[in-house]
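1. what shape does this take:
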Amino acid sequence: MFESSKKVVVKLDKKAALAKAEHYCAYQERSQQEVRDKLYEWGLWSNDVEETISELIQTNFLNEERFAMAYVSGKFNIKGWGKIKIKQGLKLKKVPDKMIVNVLKTINYDDYLRTILTCAEKKLKTISEKEAYKRKYKLVNYLLTRGFENDLILEVLKNNNLT
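-> The predicted model follows:
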């Protein structure tokens, strides 16, 4: 007949949740907020959630700074995101502002400019616009959506005669 499309929520006790959370954190770096959300999803009460998070931090399964570094590295090196977009992503994961500022400093400035140039050159090939100012507008707009700063975009385009 009709199948229920609702998820079955499994309530875990604190010990089982800790073991499952350890596995969850070992699989890939997680922010404290991701783990907190997952623990609530597993049916833990708020005091148990906070105790479990403290235990994960003490056993080094959970490390916010390590997560932030891995996030920045992946989004910049693999996805080619700019600092603005990376910062927004970290804020969504509720990483502290001070930590965000520190991990963004780890991005090499020359590599950053090179990434802007690479993205610009790749996008230029796909823009079929004939008028120069419209082409530039589309290119700058694209680079802004990738999270790059407007002044750096214009500097890279000007220095590489891409305008």
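2. all contacts plus neighbour counts: C-alpha atoms, from now on.
-> Fine.
3. can you tell me, leaving aside adjacent residues, what's nearest to Phe61?
-> Among residues not flanking Phe61 along the chain, Cys25 sits closest, at 5.8 Å (CA to CA, 6 or more residues apart in numbering).
4. buried sites along the host helix or strand of the one you found?
-> With secondary structure defined by DSSP states H and E, Cys25 is part of helix 14-27. Of the residues in helix 14-27, those buried under the neighbour-count criterion (16 or more other CA atoms under 10 Å) are Lys14, Ala17, Leu18, Lys20, Ala21, Glu22, Tyr24, Cys25.
5. let's compare: structure for the following, please.
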Amino acid sequence: MPFKPSYILPEAIKKLERYCAYRERCHKEAVSKLKEMGMIPEAIDQIMAHLVLEGYLNEERFAKSFARGKFTIKKWGRNRITNELKQRNISKYNIQTALREIDEEDYQRTLDTLARKRVNQLTGKSLPEKRRKLADYLFYRGWENHLVYDKIEALLKEQHL
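-> Have a look, this model is predicted:
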């Protein structure tokens, strides 16, 4: 059985402060890290309270950062971002606040760019198969149904898709 180090409260606090300072974390990630370190529930509560009071943990800040990053870097749509934040137990209010961080013009431009790029990759396929594959691709990335179908119709008129 491998040796697992044990931590006293001040050591655990310092370790979690560094963990949370490295990048934005949600409460679920911090609690998970503390459990992984073998901390007891009373100590977890105490450390979590310290991290929130000192500003190391902030769910709203985390949600905003997460939404901006996933949209900008991974080109995720609002549905996927919402689902991922829900899995991290982020409140509905914080999710809505985070989604407001995404500029509507950028959102539409990104959808257009993704759709056009994907259409160009779908060569040698029948028309219905192209439409289905494009829709599946955009749905997987979390784009809303009405936006996807509108974009497919626009590309259909433009490129005879």
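6. care to give me the TM-score?
-> Comparing the two superposed chains by TM-score structural alignment, normalised by the length of the second structure, the resulting TM-score equals 0.91, with 158 aligned residues with a CA RMSD of 1.5 Å.
7. same for the helix holding Cys25 of the first structure, what does it pack against?
-> Under the contact criterion of 3 or more CA pairs under 8 Å, 6 or more residues apart in numbering; DSSP states H and E, the helices and strands touching helix 14-27 of the first structure comprise helix 32-41, helix 46-58.
8. let's have the buried residues of helix 14-27 of the first structure in TSV, adding distance to Ala68 of the first structure.
-> Compiled in TSV, the buried residues of helix 14-27 of the first structure are given as follows (distance: CA to CA, whole Å):
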residue	distance to Ala68 of the first structure
Lys14	27
Ala17	24
Leu18	22
Lys20	22
Ala21	19
Glu22	18
Tyr24	17
Cys25	14
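9. nearest to Asn47 of the first structure among the residues you listed?
-> Nearest to Asn47 of the first structure, judged by CA to CA, of these is Lys14 at 10.4 Å.
10. quick revisit: so the helix holding Cys25 of the first structure matches what in the second structure?
-> Across the second structure, the stretch matching helix 14-27 of the first structure (TM-score structural alignment) is residues 9-22.
11. mind checking the longest helix of the first structure?
-> Counting residues, the longest helix found in the first structure (DSSP state H) is helix 109-124.
12. list the superposition-based mean deviation of that one with respect to the second structure.
-> Per the superposition on the second structure, helix 109-124 of the first structure and its aligned residues are separated by 1.2 Å on average (mean CA distance after the TM-score superposition for the first structure).
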